[in-house]
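*Asks:* What would the 3D arrangement of this be:
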Amino acid sequence: MIQQKRVLATDIPGPRSTQLQARKSGAVAAGVSAGLPVYIEKAEGGILVDADGNQLIDFGSGIAVTTVGNGNPRIIEAVTKQIADFTHTCFMVTPYEEYVAVCEKLNELTPGDHEKRSALFNSGAEAVENAVKVARHYTGRDAIVTFDHAYHGRTNLTMGMTAKNMPYKQGFGPFASEIYRVPMAYPYRWPTGPQGCATEALEVVKSQIHTQIGEENVAAVVIEPIQGEGGFIVPPAGFLSGLADWCREHGILFIADEVQSGFCRSGSWFACDDEGVVPDLVTTAKGIAGGMPLAGVTGRKEIMDAVHGGGLGGTYGGNPVACAAALASIETMEAEDLPGRAREIEAILRGRLEKLAATYDTIGDIRGRGAMIAIELVEDRETKAPASALAAAINKACHERGLVTLTCGSYGNVFRFLPPLVIGDELLAEGLDILEEAFAAATS
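*Replies:* Next up is the predicted model:
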């Protein structure tokens, strides 16, 4: 058992991590970088233990992956048993029950009470790419619509769907064709203000699709119900539901990319649940399997079953060990009411962040839902000029004090908070104390 407390045994990073970082430079491609070069040896709950014996508070969850915490006993037991039974056969060669059971849970938990089917893959990018394949096959159309500030992955297709150039797209083109981008309903930065954002943004989206693409050519609109890497942008109430209704009117599939926002992270099982939005297809990954590589596409039966046999799959997709971890992770979420816990975390985070915003006018916006909360840093609240350098400085100060934090946003000026949902209140409060110290240090 790892005591759930911060311990600073050395400077961050310490000598052993520094040595390992030197080895990394000599062995690992330079394009694979690390935001905080401390090398982890053990982890449990909300604590990461590095090679120097430092215990760091985890506000990142491996980018929303270890939702049920590292060292989760259900996952350890399930994975250990599955490894002892078998580690791989390839579901497309000789199938196994674990894959079927995960699909059954996805069909049960994802939004909507219609009949569904699922398919499993390895990563969020794979899930998005396969959702596009399904949509194009089912509709017979080519065009895919995505949004400003979107992030959908690092494959060639999903890079084309992703908005941000650096570091994701620079030098990697040309990208797949028939990908179109429209404005995101971004309340904080909508030109006329947040009040009219939902209605105005929806009209702009519909108009651009009509004039630049043609509704009859669009296979799917793909959107993150809460944007992740783009800055935890939460579209205003009515935008998602209006968009989904409009898609249905024109035979366009509405695909919700719930890779980061799904599995209790937003205070509901899925972010779409907040407004009762029912997508045609849902992509999942990250928090589904407690750190094991697994992803899924779930959708209406008639859409998913339209693809010919052998048209979907992959050698490792739905690996039995990852499936066992997913079933244990979902069991934990249900048994411990982790959607409810996410809402408790939100209340704590918002309370502390609002107090911080009263002290620092560089905090322009506080947004998000559940344990998916962010602050956007600006040079001043009137111009809203992004304060990217300040975000980097505060992030560095957090790291030096033993708090793992993440920045994001198209301008690199957004702090995102993604603690494990099993984190204790005391550890959460200590992490927020460190954040306050980092603000003071970076702004003094």
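
*Asks:* okay, CA-based contacts and neighbour counts for the rest of this
*Replies:* Fine.

*Asks:* Buried residues in the lengthiest helix in the chain, which are they?
*Replies:* Across the chain, the longest stretch assigned as helix under DSSP state H is helix 338-359. Residues 338-346, 348-350, 353, 356-357 are the ones in helix 338-359 that count as buried (16 or more other C-alpha atoms under 10 Å).

*Asks:* Which of these sits closest to Leu48?
*Replies:* Ile345 (19.4 Å; C-alpha to C-alpha).

*Asks:* do you know how far the residue nearest to the spatial centre of the chain is from Leu202?
*Replies:* Centroid-nearest residue in the chain: Gln260, 1.9 Å away (criterion: C-alpha atoms, centre = their mean). Using C-alpha to C-alpha, to the nearest Å, Gln260 is found at 23 Å from Leu202.

*Asks:* How many residues are close by the closest residue to Ser261 other than its chain neighbours?
*Replies:* Among residues not flanking Ser261 along the chain, Ala271 sits closest, at 5.9 Å (C-alpha to C-alpha, 6 or more residues apart in numbering). The number of residues packed near Ala271 is 27, by other C-alpha atoms under 10 Å.

*Asks:* want to put them side by side, so please do this one too:
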Amino acid sequence: MEKGGAELPQERAIVTEIPGPKSRELEARRSTAVAAGVASSLPAYIVAAGGGILKDVDGNQIIDLGSGIAVTTVGNANPRVVQRAQKQLAAFTHTCFMVNPYEAYVEVAEALNRLTPGSFEKRTVLLNSGAEAVENAVKIARAHTMRDAVVVFDHAYHGRTNLTMAMTSKAHPYKAGFGPFAGEVYRAPMSYPYRDNRAAGTKVSGEEAAVRAISMIEKQIGSENVAAIVIEPIQGEGGFIVPAEGFLPKLVEYARAAGIVFVADEVQSGFARTGRMFASEWEGIEPDLVATAKGIAGGLPLSAVTGRAEIMDSVGPGGLGGTYGGNPVAAAAALGTIESYEQDGLVGRAEQLGEIMVDRLTRLQSKHSEIGDLRGRGAMQAVELVSGDSHEPNPALAKAVAEHAAKNAVLVLVTGTYGNVLRFLPPLDISDELMADAFDVLEEAFAQALA
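*Replies:* Now for the predicted structure:
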């Protein structure tokens, strides 16, 4: 039995090339068994994980700067999560809450009603995935407003279901060949400070960017037809774009005045990741509905929509739910996860990790003009890579740096509309020593790629 969790030695170790021979054997089996459309960033097959380390079948120990794309935020095999999930697993695995309910579902809903932004009365529905949460938020908004149109933003990512593909901005690989998509989805310009400011030759304020988006909504749709504005407070797959200060509050103000439901997609930015429990808190906005997933249950599949009671209750009995939504084992894991956030100081730890990353990345940026922008909040940081003074996206450099890091046992994820952004999402229980080691490797990776 492989050691996992806190028992796994917290050190980078290269035993074979990465991926090693055993991983390559598994990859050969995969090619004949798994659909080709399911791709992996680093095909090193994992047998144990904990803290900041992923251990593969060849014995390599890889520093994890991805957290399963912001899922294992409390750490892999977190003891609080494991203990609660094991206890529930031994009691019963499923009844379907829509048939025979159970307390854990109610407890998770109570916790989310308490933790999400806003002091108003709330309700929650539990689901399975981030895309399902976003899609249900749209359903609820449409039921409440009796309107059809949904406004999303440039560079957005909301999922891979038919509706959420329509809401997602990037065609390849998420949308190409999968249409036609759901209708009544409209795209507004996002506040993207790095590129907005360069295009304008001056600083574009958040309020100015919001007025630009609102003008488009009014001209092309009409506020009276809009059910929901759906936005990631910090965009995820779009490249960790942090909108200019004032952008989100102005949109909320507009939505309130127009009777539009404001939906915050906090699937990637939620649950302590940014140094706040939810990214919406950075500018004090109170979304009508919040969609959550990823960091909610320590690695078990679970998602939720939480929001104003009068909006959530617009849908009648039977209108929301699903066979596995709020599965009792996942709900138990969520309770352990939330306990860890609140009792293990993880919100503060996210801020500390952010300071470490910003310091190292700022120093790297001073050496390499190809790092055009450094942005993020807390333990959700990114660098946008460009071709020197032209500021054109440089996906080749992002790929080269990530590949060098992977060969040297550091996992870094590439993202962004243009494929030119390196994103950093370490688990919050990673040590300072591992972070220093990982960024030493990244420094080497940049030096080699730009030699």
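
*Asks:* Distance check, the residue mapped onto the residue nearest to the centre of structure 1 from structure 2 against Leu346 of structure 2.
*Replies:* In structure 2, the residue matched to Gln260 of structure 1 (TM-score structural alignment) is Gln268. Counting by C-alpha to C-alpha, the separation of Gln268 of structure 2 from Leu346 of structure 2 is 16 Å.

*Asks:* ends of stretch 177-194 of structure 1, how far apart?
*Replies:* End-to-end distance for stretch 177-194 of structure 1, by C-alpha to C-alpha: 33 Å.

*Asks:* what comes up buried for that stretch?
*Replies:* Within stretch 177-194 of structure 1, the residues that count as buried by 16+ other C-alpha under 10 Å are Ile179, Tyr180, Arg181, Val182, Met184, Ala185, Tyr186, Pro187, Tyr188, Trp190, Pro194.

*Asks:* Now do the same contact list for the equivalent of Ala156 of structure 2 over in structure 1.
*Replies:* Alignment note: Ala156 of structure 2 maps to Ala150 in structure 1; criterion TM-score structural alignment. Contacts for Ala150 of structure 1 (C-alpha atoms under 8 Å, 6 or more residues apart in numbering) come out as Met161, Thr162, Ala163, Lys164, Ile223, Glu224, Gln227, Gly228, Glu229, Gly230.

*Asks:* related to what we said a few turns ago, name the helices or strands packed onto the longest helix of structure 1?
*Replies:* Under the contact criterion of 3 or more C-alpha pairs under 8 Å, 6 or more residues apart in numbering; DSSP states H and E, helix 338-359 of structure 1 touches strand 363-369, strand 372-377, helix 425-443.

*Asks:* Buried deepest among those, which one?
*Replies:* Of all these, strand 372-377 carries the top mean neighbour count, a mean of 26, counting by mean count of other C-alpha atoms under 10 Å.

*Asks:* got the angle between the helix or strand following that one and strand 372-377?
*Replies:* Next along the chain after strand 372-377 of structure 1, taking DSSP states H and E as the criterion, comes helix 388-400. Interaxial angle, helix 388-400 of structure 1 versus strand 372-377 (axes from the mean of the first three to the mean of the last three C-alpha atoms, to 10 degrees): 130 degrees.

*Asks:* on average, how far is helix 388-400 of structure 1 from the matching bit in structure 2?
*Replies:* Using mean C-alpha distance after the TM-score superposition for structure 1, helix 388-400 of structure 1 ends up 0.5 Å from its aligned counterpart in structure 2, as a mean over the superposed pairs.

*Asks:* how far apart are the helix or strand following that helix and its match in structure 2?
*Replies:* Per DSSP H and E, the first helix or strand lying C-terminal to helix 388-400 of structure 1 is strand 403-404. Its aligned residues in structure 2 lie a mean 0.6 Å from strand 403-404 of structure 1 after superposition (mean C-alpha distance after the TM-score superposition for structure 1).

*Asks:* Onto which residues of structure 2 does stretch 340-351 of structure 1 map?
*Replies:* Under TM-score structural alignment, the match for stretch 340-351 of structure 1 is residues 348-359.

*Asks:* what's next to that stretch, contact-wise?
*Replies:* In contact with stretch 348-359 of structure 2 (C-alpha under 8 Å, 6+ apart) are residues 272-275, 374, 377-381, 428, 432, 435.

*Asks:* Switch those residues over to TSV; also include distance to Ala133 of structure 2.
*Replies:* Listed next are the contacts of stretch 348-359 of structure 2 as TSV, based on distance: C-alpha to C-alpha, whole Å:
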residue	distance to Ala133 of structure 2
Ala272	19
Arg273	19
Thr274	20
Gly275	23
Leu374	30
Arg377	23
Gly378	24
Ala379	23
Met380	21
Gln381	24
Leu428	24
Asp432	34
Met435	32
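
*Asks:* Translate Ile69 of structure 2 into the numbering of structure 1.
*Replies:* Ile69 of structure 2 maps onto Ile63 in structure 1 when the alignment is built from TM-score structural alignment.

*Asks:* I'd say that match and Leu418 touch.
*Replies:* Yes - the pair Ile63 of structure 1 / Leu418 is scored as a contact, 7.0 Å apart, by C-alpha atoms under 8 Å.

*Asks:* Which one's more surrounded, these two?
*Replies:* Legend: neighbour count by other C-alpha under 10 Å for Ile63 of structure 1 and Leu418, higher for Leu418 (29 against 19).

*Asks:* The aligned residue in structure 2 for that one and Met380 of structure 2, how far apart?
*Replies:* By TM-score structural alignment, Leu418 of structure 1 lines up with Leu425 in structure 2. Plainly put, Leu425 of structure 2 is 5 Å away from Met380 of structure 2 if you go by C-alpha to C-alpha.

*Asks:* try Thr415 of structure 2
*Replies:* Thr415 of structure 2 is 13 Å from Met380 of structure 2, where distance means C-alpha to C-alpha.

*Asks:* which neighbours do these two share?
*Replies:* Applying C-alpha under 8 Å, 6+ apart, one finds that Thr415 of structure 2 and Met380 are jointly contacted by Arg423.

*Asks:* give me the element the match of Ile69 of structure 2 is part of.
*Replies:* Here Ile63 of structure 1, judged by DSSP H and E, is contained in helix 61-64.
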